[in-house]
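Novice: what's the 3D shape of this:
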Amino acid sequence: MASLATFSWISLYLLAVLLAPASAQDPTAGFTAVSLSESNFQLQKPYNMPSSARYSFDGTVRRMWVLSSDEPFSPQSDTKPRTEMRMTGHDYSSGVWQFEGSVYVPSGTSGVSIMQVFGGGETATTLMLHVYNGALRYYNQKPVEDNIYNRWLRVNVIHDVGASRLTVFINGQQKLSEPGRGGNSHYFKFGVYTQREASSRMESRWKNVRILKKN
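Specialist: Next up is the predicted model:
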């Protein structure tokens, strides 16, 4: 009987280990945050709108929204509507860089990019994170995280330029690893940028945004 009880406990332990979620990692280990001020956050919004019509910042949360019927960010642009932060002062062409931020996407937002690594060879970007019907995706392709509506997620995107590799973590869990798409200069963007099959209104909220560089 004792051996049977021992076997049962071992079986239960192994089952618990198999079902337990993978332990979270710290993607920022070995990186150092660069200094950021408000001057590093450059807002891009519909050119005919005041900033307050599409953006708010309470000192902690940056809230950005756009309508699918809005104008582009400049009269000369033929791109789709956006309200995005273009991170300035830390463009890069080599090394290993990281974007970190916590994002909240309200239900109903769909057909939109919420984060970009700008700069590609034959494409404008080397990575985009899209939202479609509550799922976060690599462009409109591979799933990254399901059921993202109405909850805060910590997003870490690491770009190893030399290895041409991008790695995405959600809440400390590695969710994606993809090759880069070339390009000679890169920078980070976040917010809302209209994509295919967009909802009439799109919004994302961000806090604790940092840029880091590998030591």
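Novice: please count neighbours and contacts with C-alpha atoms only from this point.
Specialist: Will do.
Novice: gap between the residue lying closest to Phe188 once chain neighbours are set aside and Ser185?
Specialist: Distances taken as Cα to Cα, 6 or more residues apart in numbering place Val117 nearest to Phe188, at 4.8 Å, with adjacent residues excluded. Going from Val117 to Ser185 by Cα to Cα, to the nearest Å gives 10 Å.
Novice: more neighbours, the two?
Specialist: Val117 (23 against 14; other Cα atoms under 10 Å).
Novice: contacting residues for that one?
Specialist: 125-128, 186-189 (Cα atoms under 8 Å, 6 or more residues apart in numbering).
Novice: helix or strand: which one has it?
Specialist: strand 112-118 (DSSP states H and E).
Novice: so what's the residue count around Ala24?
Specialist: Neighbour number of Ala24 under other Cα under 10 Å is 12.
Novice: so it touches Phe169, yeah?
Specialist: No. Between Ala24 and Phe169 there is no contact under Cα atoms under 8 Å: 9.6 Å.
Novice: now do stretch 158-171: distance to the chain's middle.
Specialist: Mean-position distance between stretch 158-171 and its chain equals 12 Å (Cα atoms, centre = their mean, to the nearest Å).
Novice: quick check: longest strand of this structure.
Specialist: Using DSSP state E, we find that the single longest strand of the chain is strand 201-214.
Novice: next up, for comparison:
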Amino acid sequence: MRITIFSPKTIQEFAKPMCSFNYYRLIFFSALLVSFLGPQRYASADPTDGFTPVPLQNGNFVLEKPYNVPLTDRYSHVDGVNKLWVYNHDKPFKPGSDTRPRTEIRIKGCDYSSGVWQFEGYAYVPRGTSGVTIMQIHGAAEGATTLQLRIYNGVMRYYKYDLVATDLYDKWFRLNVIHDVGKGKLTVFIDGEQKYEGHDQGPGDLYFKCGVYAAPEKSSNYMESRWRDIKIYKK
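Specialist: I've put the predicted structure just below:
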């Protein structure tokens, strides 16, 4: 807690009877309140403040799924909710690929290589889904991705490493991810609260994805996530 020390004269002036309370004392009291509470307690900004929405149409959402099954066997869209699921033994998204099985929404028309961009969506992960990437930023100077957010037993991690958030099973949560390419910085918010900040993997041809993409190891047999109100913002 930050403590501000005022001189005896200042305190005496502020302590004058309330009948003489005026505009300047109101300003003084407001400054004292901010000093005591701190700026973070006084007001909290929304992650999208200062960003401009990018218009999205149905054509911006491209589905990737195991190549040998119909889309309806791994995806549904009902009442605005995108439900995506995959099995650990499924084929990759195209013949000859050595990638793990996935059912993902690839957001096209919002590819970027510079600037400040933001993904927003409301996600739901049912209990039992584990060892799966539910959101990623594809593209990097090193490796295939600059960010993967994975669920392990209800806990979200940066890849399989840093803890991002806990207790995410069986409830809707708002996910915001900001990527500042110039600063090489990634920031993750859950329900409007910052949960993680780290470095990206270098510049590249970048785009956002969400859904279910099996992790290299310890994936559950069945993996599912649901998404609604997906938006992209930029500065």
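Novice: how big is the offset of the very next helix or strand once past the strand holding Val117 of structure 1 relative to structure 2?
Specialist: For strand 112-118 of structure 1, the following helix or strand on the C-terminal side (DSSP H and E) is strand 125-132. In the superposition against structure 2, strand 125-132 of structure 1 averages 0.4 Å from its aligned positions (mean Cα distance after the TM-score superposition for structure 1).
Novice: list the residues that contact the nearest residue in space to Val86 of structure 2 that is not next to it in sequence.
Specialist: In this structure, Val86 of structure 2 finds its nearest non-sequential neighbour in Met223, 5.4 Å apart by Cα to Cα, 6+ apart. Contacts here follow Cα under 8 Å, 6+ apart; on that basis Met223 of structure 2 touches 85-88, 128-130, 132, 212, 214.
Novice: turn those into JSON lines, columns for secondary structure, neighbour count and distance to Val177 of structure 2.
Specialist: Formatted as JSON lines, these follow (DSSP: H, G, I helix; E, B strand; the rest coil; neighbours: other Cα atoms under 10 Å; distance: Cα to Cα, whole Å):
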{"residue": "Trp85", "secondary structure": "strand", "neighbour count": "21", "distance to Val177 of structure 2": "22"}
{"residue": "Val86", "secondary structure": "strand", "neighbour count": "27", "distance to Val177 of structure 2": "24"}
{"residue": "Tyr87", "secondary structure": "strand", "neighbour count": "20", "distance to Val177 of structure 2": "26"}
{"residue": "Asn88", "secondary structure": "coil", "neighbour count": "20", "distance to Val177 of structure 2": "27"}
{"residue": "Gly128", "secondary structure": "coil", "neighbour count": "16", "distance to Val177 of structure 2": "24"}
{"residue": "Thr129", "secondary structure": "coil", "neighbour count": "21", "distance to Val177 of structure 2": "22"}
{"residue": "Ser130", "secondary structure": "coil", "neighbour count": "24", "distance to Val177 of structure 2": "21"}
{"residue": "Val132", "secondary structure": "strand", "neighbour count": "32", "distance to Val177 of structure 2": "18"}
{"residue": "Val212", "secondary structure": "strand", "neighbour count": "32", "distance to Val177 of structure 2": "17"}
{"residue": "Ala214", "secondary structure": "strand", "neighbour count": "27", "distance to Val177 of structure 2": "20"}
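Novice: what's the burial count for whichever residue in structure 2 pairs up with Ser113 of structure 1?
Specialist: Counting by TM-score structural alignment, Ser113 of structure 1 corresponds to Thr133 in structure 2. Thr133 of structure 2 has 30 neighbours, counted by other Cα under 10 Å.
Novice: run through the residues that contact the closest residue to Thr133 of structure 2 other than its chain neighbours.
Specialist: In space, and not counting its chain neighbours, Thr133 of structure 2 is closest to Arg150: 4.1 Å by Cα to Cα, 6+ apart. By Cα under 8 Å, 6+ apart, the contact set of Arg150 of structure 2 is 131-135, 156-160, 215.
Novice: could you redo the last one with a cut-off of 7 Å?
Specialist: 131-134, 156-160 (Cα atoms under 7 Å, 6 or more residues apart in numbering).
Novice: show me what Met70 of structure 1 lines up with in structure 2.
Specialist: To be clear, residue 70 of structure 1 is Asp; Met isn't right here. Using TM-score structural alignment, Asp70 of structure 1 pairs with Asp90 in structure 2.
Novice: again with Ser199 of structure 1
Specialist: Using TM-score structural alignment, the equivalent of Ser199 of structure 1 in structure 2 is Ser220.
Novice: and that match, how many residues sit next to it?
Specialist: Counted with other Cα under 10 Å, residues neighbouring Ser220 of structure 2 total 19.
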